[in-house]
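Student: Whatever this is, show me its structure:
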Amino acid sequence: MITDDDYLYYVDRALNGMAGIVAGLGDQLANARPPFPGANSPYALLTHCLGVVSYWAGQLVAGREVTRDRDAEFAGTGLVGPLLDEVAVVRGRLADDVRAAVPGARLRGAPPAAFLGPDRELTQGAALLHVYEELAQHHGQMEILRDAILAGRPAGERP
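Tutor: From the prediction side, this is the model:
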């Protein structure tokens, strides 16, 4: 079995990667959407990932009340600085939640079907794996978004 530190190492790699992309793009480009149907902006995707972590680890594993508007996460826009501050806050809470989790224990609630999580009953450990799954897949997606956004800009307008 992996340790809490091993788990957090890989989660941090995904979060750091996404935060680095958003920071590197800056306020304007981080909020840009590439010209693909239904594409998200890097800012919105990172906002969604923070919602995933807060809900799945904070509410379902740790038992904190979390108010989440999943649809609004994908419409999120704003300045990069405050979003990166929120990444640090969420990362700190996640570390505490992981260290307090009982991997084989039941969740402290049932996720709504609309949240598109795994379609089976989960343990706290499985919910934490779902958090990592979401962060890893969205990190890769954000790398593609960044490349598409930058490919559409003249070289002189790229960060």
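
Student: rest of the way, CA atoms for contacts and neighbours
Tutor: Fine.

Student: Next, work out how far apart the residue nearest the centre of the chain and P154 are.
Tutor: The centre of the chain sits closest to C49, judged by CA atoms, centre = their mean, with a distance of 1.8 Å. Relative to P154, C49 is positioned 29 Å away (CA to CA, to the nearest Å).

Student: again, but for V102
Tutor: On the measure of CA to CA, V102 and P154 end up 51 Å apart.

Student: Between these two, which is the more surrounded one?
Tutor: Taking V102 and P154 together and counting by other CA atoms under 10 Å, V102 has the greater number of neighbours (15 against 8).

Student: Another sequence for comparison is provided below:
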Amino acid sequence: MRDDLLRYCDEALVAMRDMVVELRDQLANRRPDLPGANSPFAILTHCLGVCGYWASSVNLGRVVPRDRDAEFTATGPVADLAARTDALRSDLADWFAAADVDRPPANPPGGLGDDRDRAIVATQGSVLLHVYEELAQHRGQLEITRDVLRAGASGPAA
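Tutor: Below you'll find the model as predicted:
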């Protein structure tokens, strides 16, 4: 099961990396003209932060530095982000392998008030499932964002 879950996470990361690369620097760093929208670059940067935080910092107690607020304003060269994504994919495989899916996480976040939040950190396995949940949601967000940006870049359909 762990290998299947890792495969789904990896597929999501590869798909998001490829979408950002395909958009190239200009469109990947652009925000759609929608309230609260994030750029593709920021969405993928946030996903890298999510993976490090949950799969390593929370699950294993191996702190991966993260500036969550900065993730949403991140910009830069797509090639650098693609390289960081590939490096994280390797780290993610190591973190998944090190997780004891039946044990509680080593460093659960504080302030978990509702049943859903507590269920996310019930075991290291549930934390890994949460990582996939976040990647799946953001992959869909990135697909829509890409489509909106492409439509704006090419102008309205005739």
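
Student: about what we covered before: structure 2: which residue goes with the residue nearest to the centre of structure 1?
Tutor: Alignment note (TM-score structural alignment): C49 of structure 1 maps to C47 of structure 2.

Student: which residue packs closest to its match, ignoring adjacent ones?
Tutor: Distances taken as CA to CA, 6 or more residues apart in numbering put L135 closest to C47 of structure 2, at 6.5 Å, once the chain neighbours are dropped.

Student: what's that neighbour in contact with, if anything?
Tutor: By CA atoms under 8 Å, 6 or more residues apart in numbering, L135 of structure 2 lies in contact with C9, A12, L13, C47.

Student: Looking for the alignment partner of the second one in structure 1.
Tutor: Which is A12 of structure 2. So, by TM-score structural alignment, A12 of structure 2 is matched to A14.

Student: residues in contact with its match?
Tutor: Counted by CA under 8 Å, 6+ apart, A14 of structure 1 has contacts L135, A136, H139.

Student: What separation do you get for N107 of structure 2 and L44 of structure 2?
Tutor: Taking CA to CA as the measure, N107 of structure 2 falls 24 Å from L44 of structure 2.

Student: and the two? which has more neighbours close in?
Tutor: More neighbours surround L44 than the other of N107 of structure 2 and L44, with 28 against 16 (other CA under 10 Å).

Student: I figured that one was touching M16, is that so?
Tutor: Yes - in this structure, L44 of structure 2 is within contact of M16 by CA atoms under 8 Å, at 6.6 Å.

Student: all helices for structure 2, in order.
Tutor: Applying DSSP state H to structure 2 gives helices spanning 2-28, 40-51, 59-60, 68-71, 78-98, 115-120, 124-154.

Student: Of all those helices, which one comes closest to L34 of structure 2?
Tutor: helix 124-154 (9.7 Å; CA to CA).

Student: ok, the aligned partner of R118 of structure 2 in structure 1 - contacts?
Tutor: In structure 1, the residue paired with R118 of structure 2 is R120, using TM-score structural alignment. If you count contacts by CA under 8 Å, 6+ apart, R120 of structure 1 has none.

Student: Quick check: the gap between R120 of structure 1 and L107 of structure 1.
Tutor: For R120 of structure 1, the distance to L107 of structure 1 - CA to CA - is 12 Å.

Student: What of I2 of structure 1?
Tutor: 20 Å.

Student: With neighbour numbers in mind, choose between those two.
Tutor: Just comparing I2 of structure 1 and L107: by other CA under 10 Å the higher neighbour count belongs to L107, 24 against 6.

Student: Quick one: map the more buried one onto structure 2.
Tutor: By TM-score structural alignment, L107 of structure 1 lines up with P105.

Student: do P34 of structure 1 as well
Tutor: By TM-score structural alignment, P34 of structure 1 lines up with P32.

Student: Can you name the residues that contact A62 of structure 1?
Tutor: Contact analysis of A62 of structure 1 by CA under 8 Å, 6+ apart lists D97, A100, A101, R108.
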